[in-house]
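[1] Need coordinates for the following:
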Amino acid sequence: MDLAIDYRWRAELSDDELAELTASHGGRAQRGWWDRVRPHSLGWVSAHREGAPLVGFANVAWDGADHAFLLDPKVRPDHQHLGIGTELVRRATAAAGRAGCEWLHVDFEPHLRAFYFDACGFRPTDAGVIRLPAG
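    Coordinates of the predicted model:
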């Protein structure tokens, strides 16, 4: 596989591209999601291959000051385990730092622990979360 990946910060992406990437790995793609989320983002990193659909994506939301939040990182299944996800996170981390953020937060499912702690350099911390009821 040609691994000529072009990583871009704040590239123009369509809602359809992100919905298709999400669906490619079994995620629930919600049309209109990106159009709603984009205005609240500090930025995003996308991974592209010439002549191919969008390969990867990671969003960075923020509080407008010191805290950034890594959200929705995803890599097309046929491109996983090639270092693309790690590079998306590395670039997102660097961009948040350049923007003046002091902290980058991430939540993840237990099976992704090694990726975030070992490959990406996050550290465990005490945190809390409340699942909010729908509606």
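
[2] hey, let's count contacts and neighbours off CA atoms from now on
    Will do.

[3] got a list of contacts for the helix ranked longest in the chain?
    Longest helix in the chain, counting residues (DSSP state H): helix 84-98. The contact list for helix 84-98, computed with CA atoms under 8 Å, 6 or more residues apart in numbering, reads 7, 42, 44-47, 56-60, 68, 70, 73-75, 104, 115, 119-120.

[4] Check the burial of residue 65 by counting its neighbours.
    11 (other CA atoms under 10 Å).

[5] Would you mind naming the helix or strand containing the closest residue to it other than its chain neighbours?
    Excluding its sequence neighbours, the residue lying closest to residue 65 (CA to CA, 6 or more residues apart in numbering) is residue 101, at 6.2 Å. Using DSSP states H and E, residue 101 maps to neither a helix nor a strand.

[6] Could you also give me the structure for this next sequence, so I can compare it with the first?
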Amino acid sequence: MTVTYEWRGHFDNAAINALHAEGFGHAPLKDDWWAQVNRHSLGWVCATENGELVGFVNVAWDGAAHAFILDTLVADSARHRGIGTELIAVASREARAARCEWLHVDFDKDLKPSYFDTCGFEPTPAGLIAL
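    This next block holds a predicted model:
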């Protein structure tokens, strides 16, 4: 089966809410992702297989040099096939094309090999305040 990747691709809010719930382990919400990403994001990448959303990543930005990876999601049934890596590759390429100078990401410790070894991110000092 072929996975298709689309920058700023169309998606259904129900599909992304279900994918988010699966990825982050919570009940599906009824968030309006379409309005949110169109209002606040540089773009996003949708991965589809047989018309079904199997992956997603949001690329927020500051309107200038900095882009931020948020909500990297791959359906449980589609994991370990390189989909997350390709989502990040497309996001990186498009952020570069938009003349961003930096692409930031934060992640849980268990994802460190994926982001550093596979996707090419470099460790940096950073700070975080839990709100």
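
[7] Give me the TM-score for this pair.
    Taking TM-score structural alignment, normalised by the length of the second structure as the basis, the two superposed chains have a TM-score of 0.92; 129 aligned residues with a CA RMSD of 1.3 Å.

[8] in the first structure, which spans are strands?
    Per DSSP state E, the first structure carries strands over the ranges 6-9, 41-48, 56-62, 67-75, 103-106.

[9] just these: most buried one?
    Most buried of the strands of the first structure, by mean neighbour count (mean count of other CA atoms under 10 Å): strand 56-62, with a mean of 24.

[10] gap between that strand and the chain center?
    4 Å (CA atoms, centre = their mean, to the nearest Å).

[11] which secondary structure elements does that strand contact?
    When contacts are defined as 3 or more CA pairs under 8 Å, 6 or more residues apart in numbering; DSSP states H and E, strand 56-62 of the first structure packs onto strand 41-48, strand 67-75, helix 84-98.

[12] which residues of the second structure does it align to?
    Per TM-score structural alignment, the counterpart of strand 56-62 of the first structure in the second structure is residues 55-61.

[13] tell me the centre residue of the second structure?
    residue 57 (1.6 Å; CA atoms, centre = their mean).

[14] so who does the nearest residue to it once chain neighbours are set aside touch?
    Spatial nearest neighbour of residue 57 of the second structure, chain neighbours left out: residue 72 (4.4 Å); criterion: CA to CA, 6+ apart. Neighbouring residues of residue 72 of the second structure by CA under 8 Å, 6+ apart: 55, 56, 57, 58, 84.

[15] let's go with 7 Å and repeat that
    Shown in contact with residue 72 of the second structure (CA atoms under 7 Å, 6 or more residues apart in numbering): 56, 57, 58.
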